[in-house]
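**Student:** Coordinates only, no sequence provided:
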């Protein structure tokens, strides 16, 4: 009976490590912004003892937390709020604020401000693909996705996509 329970509770015995590693790799591939996240190490060395302890605690759940972050980022319209904070995200996805701060500090290749821009531009491209400009102006698009001004939107759009909104629409 004990061996049976051990097999059920330890999937690597039943399926082997190769299958589990492939499953983990597949989960990493499903990240929308895989180049933004540094899941194998940290963006820069962790110096404080407090952060080292948090790293040990976070290591087993890091991928799950990043998935929750991305799911929230791309499957809600929360980033359309110009006042969105890390605290708002933490509350919404039920992860401690300290863990969210830690992820952006040590496992994100972008600042939180730049991450917000990336998510908002992604939202804008989806709206453009859905024909948003048929009934609205580009200026309206910029405020709809959470930018405070058209200028910051147009600069961010060009930096992230490599083209202007007009060029993007022409390519569609």
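**Tutor:** Happy to help now that I have it. Quick caveat, the model's predicted, so the values are computed rather than measured.
**Student:** rest of the way, CA atoms for contacts and neighbours
**Tutor:** Fine.
**Student:** quick check: longest helix of the protein.
**Tutor:** Secondary structure of the chain read by DSSP state H shows that its longest helix is helix 112-129.
**Student:** Against which helices or strands is that one packed?
**Tutor:** Where contact means 3 or more C-alpha pairs under 8 Å, 6 or more residues apart in numbering; DSSP states H and E, helix 112-129 is packed against helix 62-75, helix 150-161.
**Student:** buried residues in the longest one?
**Tutor:** Neighbour counts over helix 62-75 (16 or more other C-alpha atoms under 10 Å) mark 62, 63, 65, 66, 67, 68, 69, 70, 72, 73 as buried.
**Student:** what's near enough to touch residue 143?
**Tutor:** Contact analysis of residue 143 by C-alpha atoms under 8 Å, 6 or more residues apart in numbering lists 80, 149, 150.
**Student:** Now list the buried members of these.
**Tutor:** Buried subset of the contacts of residue 143 (neighbour count, 16+ other C-alpha under 10 Å): residue 80.
**Student:** closest to residue 137 among the contacts of residue 143?
**Tutor:** Closest approach to residue 137 among the contacts of residue 143 (C-alpha to C-alpha): residue 150, at 10.7 Å.
**Student:** put this beside the first:
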């Protein structure tokens, strides 16, 4: 009953996300998303080990605070995780395209934009659910 009342109050006050009409902000969000994804895929800045949010904002010619807010609020992640998901995907592609037995994880770290093995391993496990070694091992048997 309380939930229903709360829903009705929010609706009357225009606070329900479901009841919200698309506005100029929504189209701006879509433009930023397309611009960001296009840039990331075409220019691959995530391969630079010390690439920062400030660098991406400058490359996209947009205010730093706007980019940061977009990543945090609209995508629900910090810049580091956003960058690392591209790095891990790139690494997965490299592993898939390499002959089994020829993969050197130590060499993958800088190739994928990571500056150390611990960060690489943590990010890889976060986004794939496996350590890089387990991922390579499982790939060889599949």
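**Tutor:** That came in fine, so what should we check first? Bear in mind that the values here come from a model prediction, so they are computed numbers and not experimental data.
**Student:** circling back to that earlier point, would you list the helices and strands packed on helix 112-129 of the first structure in CSV and tack on distance to residue 128 of the first structure?
**Tutor:** Compiled in CSV, these are given as follows (distance: least, C-alpha to C-alpha, whole Å):
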stretch, distance to residue 128 of the first structure
helix 62-75, 15
helix 150-161, 12
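**Student:** residues in the first structure aligned with stretch 33-49 of the second structure?
**Tutor:** Aligned using TM-score structural alignment, stretch 33-49 of the second structure spans residues 66-82 in the first structure.
**Student:** wait, which of the helices and strands packed on helix 112-129 of the first structure is closest to residue 116 of the first structure?
**Tutor:** Nearest to residue 116 of the first structure, of those and by C-alpha to C-alpha, is helix 62-75 at 8.6 Å.
**Student:** how big is the offset of the next helix or strand after that closest one relative to the second structure?
**Tutor:** Beyond helix 62-75 of the first structure on the C-terminal side, the first helix or strand identified by DSSP states H and E is helix 86-93. Compared with the second structure after fitting, helix 86-93 of the first structure deviates on average by 1.9 Å (mean C-alpha distance after the TM-score superposition for the first structure).
**Student:** Could you name the helices and strands sitting against helix 86-93 of the first structure?
**Tutor:** helix 62-75, helix 97-106.
**Student:** which residues in the second structure does the longest helix of the first structure match up with?
**Tutor:** So helix 112-129 of the first structure sits over residues 79-96 in the second structure, by TM-score structural alignment.
**Student:** for stretch 148-161 of the first structure, same thing?
**Tutor:** Alignment of stretch 148-161 of the first structure against the second structure: residues 115-128, by TM-score structural alignment.
**Student:** Next, the buried residues of the matching stretch.
**Tutor:** 120, 121, 123, 124, 125.
**Student:** And the first one, how close does it get to residue 29 of the second structure?
**Tutor:** Going back to what we said before, that points to residue 120 of the second structure. From residue 120 of the second structure across to residue 29 of the second structure, the span is 30 Å (C-alpha to C-alpha, to the nearest Å).
**Student:** Repeat that for the second one.
**Tutor:** Separation of residue 121 of the second structure from residue 29 of the second structure (C-alpha to C-alpha) stands at 32 Å.
**Student:** ok, back up a step: quick one: contacts of the match of stretch 148-161 of the first structure?
**Tutor:** Contact partners of stretch 115-128 of the second structure, identified using C-alpha under 8 Å, 6+ apart, comprise 49-50, 81, 84-85, 88, 106, 109-110, 114, 130-132.
**Student:** swap the cut-off to 10 Å and go again
**Tutor:** Stretch 115-128 of the second structure is contacted from outside by 48-50, 80-81, 83-89, 91-92, 105-110, 112-114, 129-135, using C-alpha atoms under 10 Å, 6 or more residues apart in numbering.
**Student:** out of the buried residues of stretch 115-128 of the second structure, who's nearest residue 10 of the second structure?
**Tutor:** Once C-alpha to C-alpha is applied, the member of these that ends up nearest residue 10 of the second structure is residue 123, at 39.2 Å.
**Student:** what residue lies at the spatial centre of the first structure?
**Tutor:** For the first structure, residue 70 is the residue whose C-alpha lies nearest the centre (C-alpha atoms, centre = their mean; 3.5 Å).
**Student:** Give me the neighbour count for residue 6 of the first structure.
**Tutor:** Residue 6 of the first structure: 12 surrounding residues under other C-alpha atoms under 10 Å.
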